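J.: fold the stuff below for me.
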Amino acid sequence: MGYKKRNNVIVDKSFYFSCDIVNFCKELKKKNEYEIASQLIRSGTSIGANVRESQRGVSTKDFKNKLGIALKEADETSFWLDVIEETTMEIPNDLNKKCEELIKLLVSIIKNS
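T.: This next block holds a predicted model:
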């Protein structure tokens, strides 16, 4: 069945970012970097999960709260990507860029909601 695009920029971008994170974590595990892969996969996939959950928010406050959690997870993901790049291996360039883009989108949506 697979993922159906939602025509919602933040929902779609966060979903595909989660997929990129899962694939990158597979590479980390091949290099026996299990602990850092575990940290990254938790925070990186949590962004999309919280964004999707926000779409079912019962109020504006609930919506913003879920996006706030997604923003915190995106910031943590950015941290782990920096740690990996500094200590372990190169990361795909677009992962940092995509993460920063998600952070900017989340900040903008939260501020304007």
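J.: from now on I want contacts and neighbour counts done on CA atoms only, so please keep to that.
T.: OK.
J.: which helix runs longest in the protein?
T.: If you go by DSSP state H, the chain has its longest helix at helix 60-87.
J.: who touches whichever helix or strand comes after that helix?
T.: For helix 60-87, the following helix or strand on the C-terminal side (DSSP states H and E) is helix 93-111. For helix 93-111, contacts defined as Cα atoms under 8 Å, 6 or more residues apart in numbering pick out 10, 13-14, 17, 20-21, 64, 67-68, 70-71, 74-75, 77-78, 81.
J.: here's the other one to compare against:
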Amino acid sequence: MSTSNLALFKENMKLRTKIFAHDCVKFSLDLPKNTLGNHIHGQLIRCSTSVAANYRASCVAQSIPMIISKLSISIEEADESEFWLEFAVDEKLAIKERTEKMFQEAHEIASILIKSRQTLQKR
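T.: Next up, the predicted model:
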């Protein structure tokens, strides 16, 4: 990948992960205000915003091992976001149609970042 293509990829992923975080936060604000709803609310906000924050950190990391570390955290947090979205539906706190786009986006982000990590690990 050329330097300009890499820069464009990074900027697109920064935007994509930030939009994902915003969507999850907005969804979380609509969860019921009860013990379980509050718990999912906090967990989903934490992990979805961590996807974006750690991806951004990977873009300015000083070494390949640090980039891999930050990407790994983003992957784990994207997977956790999937879990909390699925759990909200399982517990009937949300309808599946409301979470499908975010669930798919979390999965796609994780898949992209896994491939990026694999590429870096070959270096």
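J.: after superposition, what is the TM-score?
T.: With the length set by TM-score structural alignment, normalised by the length of structure 1, the two chains reach a TM-score of 0.87; 106 aligned residues with a Cα RMSD of 1.3 Å.
J.: tell me which of the contacts of helix 93-111 of structure 1 is nearest to residue 112 of structure 1?
T.: Residue 112 of structure 1 lies nearest to residue 64 out of those, by Cα to Cα, at 9.9 Å.
J.: show me what the closest one aligns to in structure 2.
T.: For residue 64 of structure 1, the aligned position in structure 2 is occupied by residue 68, per TM-score structural alignment.
J.: contacting residues for that match?
T.: Contact analysis of residue 68 of structure 2 by Cα under 8 Å, 6+ apart lists 58, 117, 120-121.
J.: still on that earlier bit, of the contacts of helix 93-111 of structure 1 - the most surrounded one?
T.: residue 70 (28 neighbours; other Cα atoms under 10 Å).
J.: for the closest residue to that residue other than its chain neighbours, what are its contacts?
T.: Distances taken as Cα to Cα, 6 or more residues apart in numbering put residue 47 closest to residue 70 of structure 1, at 4.4 Å, once the chain neighbours are dropped. For residue 47 of structure 1, the contact set (Cα under 8 Å, 6+ apart) comprises 14, 18, 69-71, 73-74.
J.: from the residues you listed, pick the one nearest residue 26 of structure 1.
T.: Of all these, residue 26 of structure 1 sits closest to residue 18, with 12.5 Å by Cα to Cα.
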